[in-house]
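>>> Test case, fold it:
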Amino acid sequence: MRGDEAKTPEREIFGTDGVRGLANAGAMTPANILRIGMAAGRVFRRGEHRHRVVIGKDTRLSGYMIEPALTAGFTAAGMDVFLLGPLPTPAMAMLTRSLRADIGVMISASHNPYHDNGIKFFGPDGYKLSDDVELEIERLMGDSPDVGLAEAQDLGRAKRIEDAGARYIEFAKGTFPRHLSLEGLRVVLDCANGAAYKVAPSVLWELGADVKTIGVAPNGYNINRGVGSTAPKAMQEAVEEYRADIGIALDGDADRVIICDEKGRIIDGDQMMATVAAHWHERGRLRGGKVISTIMANMGFEKYLEGLGLGLTRTKVGDRYVVEAMRESEANIGGEPSGHVILTDYATTGDGLITALQVLAVVAAEDKPVSEVCNRFKPFPSLLENVHYKAGDPLDDKQVKKAIEEAEAAFNGKGRVVIRKSGTEPVIRVMAEGEDETLVRRGVKDIVAALEEAIG
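Take a look at the predicted model:
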């Protein structure tokens, strides 16, 4: 199976999830960001009403540079700007709708190191922009800088909203069943020194949990550094130290989450979706009779859902493709193994905190240890390796194609091979999984060797 995630040739600025890159270089310079704001403002300046954009950010140092550049671009296009400060990405999606904005913007590079940053856009419905809208923004960026500017009397204003965090806290708490409580539950919460460092601990504490926090001291440089969902060891060690019932690790912008049980064992996105899906299915809440995930979802997850009489629909890698499939099929649970889970009963995009709350709701309802509630299936053995290349398309090499075909044939229907290009870097990801771990390792090894020989 080949899943090509490289950017289409037309897309020079936008990647698979907005604009992202090294801060103060390339697409992420103040001059370019100003142009992005002006172009996006022109696209969403529709109708005669006073137009509004909301802007949030995570805790990276470069946010201080990007926020005013975007503000200048939007106000120059005649849009009023509401500055919300550090908030999770899903909070921005929610507040875009709540504040009736024409567009929402999140300044974040998600789980990347501090020296990267990015810009994610949400439409007035709280969903991420379509490819067509992003391409239109890129097209307008090519115009002369003075094209489409507002007249002097129509320039936008900027205003800081002080209670945005409190609004999201109340929203998140409202997703947790009112008849349940987190009292008596000791929770380790790792906020990755990122966007949720203020709001997430408040939500869990106000719902009754005994919260032990790590990763809540951002300094502009330490976002995702040794903490968060991409570095879960810190959470696992804290669970052991505090003898906690569960560990919750968010990423830098809190749109994804990884959990560990009281024994320190990792619970990934597949297990979380399986837990919530089974619980909702029993109560008639699961819509569409299926869960939406990507080509990276484990086959063990798929077999578990089949045992419940449910289906699994796979998409290309990327939450935007998951959301598109969810909207088409009216499914209300979807996501990725990385912990980017979308629960459309509550949110239009991945929300790590709300996902954790729904898992906690199942734990509270069943009144059992997390290890019993959340380990729903035995994952098939899986192996993923990355192969870097400089130019060309090594996947077109005859020996590479042969290695892929032979690996797939060896599984004989009891495993699979997934080959895909990264959408953000020159990397080919080689993954195999199946019932026989020996075949999995052999398949990946042979494909990687063929790729490396083709690359030279």
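>>> C-alpha only now, for contacts and for neighbours.
Noted.
>>> Name the nearest residue to residue 384, ignoring sequence neighbours.
Leaving aside its sequence neighbours, residue 384 sits nearest to residue 431 (C-alpha to C-alpha, 6 or more residues apart in numbering; 4.3 Å).
>>> Residue 385 is in contact with residue 440, correct?
No - the pair residue 440 / residue 385 is not scored as a contact, 11.7 Å apart, by C-alpha atoms under 8 Å.
>>> So between the two, which is more surrounded?
residue 440 (26 against 14; other C-alpha atoms under 10 Å).
>>> ok, now which ones touch that one?
Neighbouring residues of residue 440 by C-alpha atoms under 8 Å, 6 or more residues apart in numbering: 381, 382, 383, 432, 433, 434.
>>> to compare against the first, here's another:
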Amino acid sequence: MGRLFGTDGVRGLANGDLTPELAMSVAIAAARELADPQSSHPPVVVVGRDPRASGEMLEAAVVAGLASAGATVVRVGVVPTPAVSYLTGEVRADFGVMVSASHNPMPDNGIKLFAAGGVKLSDEVEDAVSARVGEVWERPTGARVGRVHDLLDGAEHYLKHLAAAVTHPLDGLTVVVDCANGAASDVAPEAYRAAGATVIPIFAEPDGFNINDECGATHLDALRAAVVEHGADLGLAHDGDADRCLAVTSAGDVVDGDQIMAILALALRDAGALVEDTLVATVMSNLGLRNAMRETGINLVETKVGDRYLLEALNKHGYSIGGEQSGHIVLPAYAPTGDGLLTGLLLMARVAATGRTLAELASVVMKLPQQLVNVKADRSAAGHPDVLAAVDAATAELGTTGRVLLRPSGTEPLVRVMVEAPSADLAEGIALRIADVVRSV
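You can find the predicted model right below:
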């Protein structure tokens, strides 16, 4: 059996890979590993979910598992993942559980765990939880069995938290918000209206089956068209659990996570709040972001792909902002994990405060054409001498005008070849050339 936890929780086909039995076992293991053994009180656990149909089944299994382990469960219903993170800290819970598969299609689902304070678990703690799955244990009985309570105003607490983070009123801005028929379908429009914006929501009618279905942060065409149709100032797109945010200009052009990070990093610097004038990004961020940060005097720290590595760098050094191209952006002064609604609010606040359009602000990043080729091959092929020689030759050819990134997949027998170059044709040609070498070894 491979590692139970992936890059963001336990995830798989609901009722196929991720069964109610597995969900219950993970919940029990988490309660036994994450509860404070010295506490005289039962552990308190916040549980939320996104609106996909299988979430009802899996939430019931998680809640049953937690109660069977003696935990007091605070059930908050359908809320964004960052709301569960926030509420875990707000109610001083021992940990939190979010039932969601984020941007994945409806048939999938997942279980995300947050430690006390709403922070994500380290690899070591995840492995410790995994080791307890299926372990023989003594079940509590009688008065030691856990109880279940519903926190009916959890979303309202989260909205107040978001409102406190708004740095400038959004009066005069019109925004189209794609809610991905997901967990933010109610709270995202409400949060943006409360800050002063005129809000036009789309894909905000979840029925359990339509989450992420040709909408949201991974499908931007409908949002782009709606922004132009309504003459809006900008558009925002969230994924199914709203830990991501991508944007669209008034002309319908996409503003990705790299550009959003640059805008927010400059806003923080101007406010004197960018710690050590540093932005944290993964190796997949576009060279254009690196160039823009260098030209504006901001340092850029690179991490491996995955928000856990961003969080490690942010927490270790106390940096102010980090993120990914996908729109998963972390601002530790406001939240311990990525929050798409927070990102959207701060992005619009920068537009309102400067009086500049989103397109003008995003133009600080001149993105280079990027070509990604996934090659079916043993992951060890990435270290073969012939492959390394091909990468060195391409790197020398590009000089300072581009770059090559070779990355074995962490979950599949794939080697990912990513090339950035001054032109799309050159990027594609070099990527395909290296891919052929990978296949041949």
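>>> what's stretch 213-226 of the second structure aligned against in the first structure?
Mapping stretch 213-226 of the second structure onto the first structure (TM-score structural alignment) gives residues 225-238.
>>> again, but for stretch 84-101 of the second structure
Here stretch 84-101 of the second structure aligns to the first structure at residues 92-109, judged by TM-score structural alignment.
>>> Buried residues of the matching stretch, list them for me.
Neighbour counts over stretch 92-109 of the first structure (16 or more other C-alpha atoms under 10 Å) mark 92-97, 100-109 as buried.
>>> Equivalent analysis for stretch 113-130 of the first structure, please.
For stretch 113-130 of the first structure, burial by neighbour count (16+ other C-alpha under 10 Å) applies to 113-129.
>>> Give me the aligned partner of residue 266 of the first structure over in the second structure.
In the second structure, the residue matched to residue 266 of the first structure (TM-score structural alignment) is residue 254.
>>> Aligned to residue 182 of the second structure, what sits in the first structure?
Counting by TM-score structural alignment, residue 182 of the second structure lines up with residue 194 in the first structure.
>>> That match - how many residues pack around it?
Residue 194 of the first structure has 35 neighbouring residues, counting by other C-alpha under 10 Å.
>>> Which of the three states applies to it?
coil (DSSP: H, G, I helix; E, B strand; the rest coil).
>>> Which secondary structure state does the closest residue to it other than its chain neighbours sit in?
Using C-alpha to C-alpha, 6+ apart and skipping residues adjacent in sequence, the residue nearest residue 194 of the first structure is residue 252, 4.3 Å away. Of the three states, residue 252 of the first structure takes coil under three-state DSSP.
>>> where do the helices sit along the stretch 1-150 of the first structure?
With DSSP state H, counting those that start in this stretch as the criterion, the stretch 1-150 of the first structure has helices at 30-44, 63-76, 89-98, 131-141.
>>> Where in the second structure does the last one align, residue-wise?
Using TM-score structural alignment, the residues of the second structure aligned to helix 131-141 of the first structure are 123-133.
>>> cool, the first one as well?
Mapped onto the second structure using TM-score structural alignment, helix 30-44 of the first structure spans residues 20-34.
>>> how far apart are the matching stretch and its match in the first structure?
Mean deviation of stretch 20-34 of the second structure relative to the first structure after superposition (mean C-alpha distance after the TM-score superposition for the first structure): 0.9 Å.
>>> Distance from the chain centre to that stretch, please.
23 Å (C-alpha atoms, centre = their mean, to the nearest Å).
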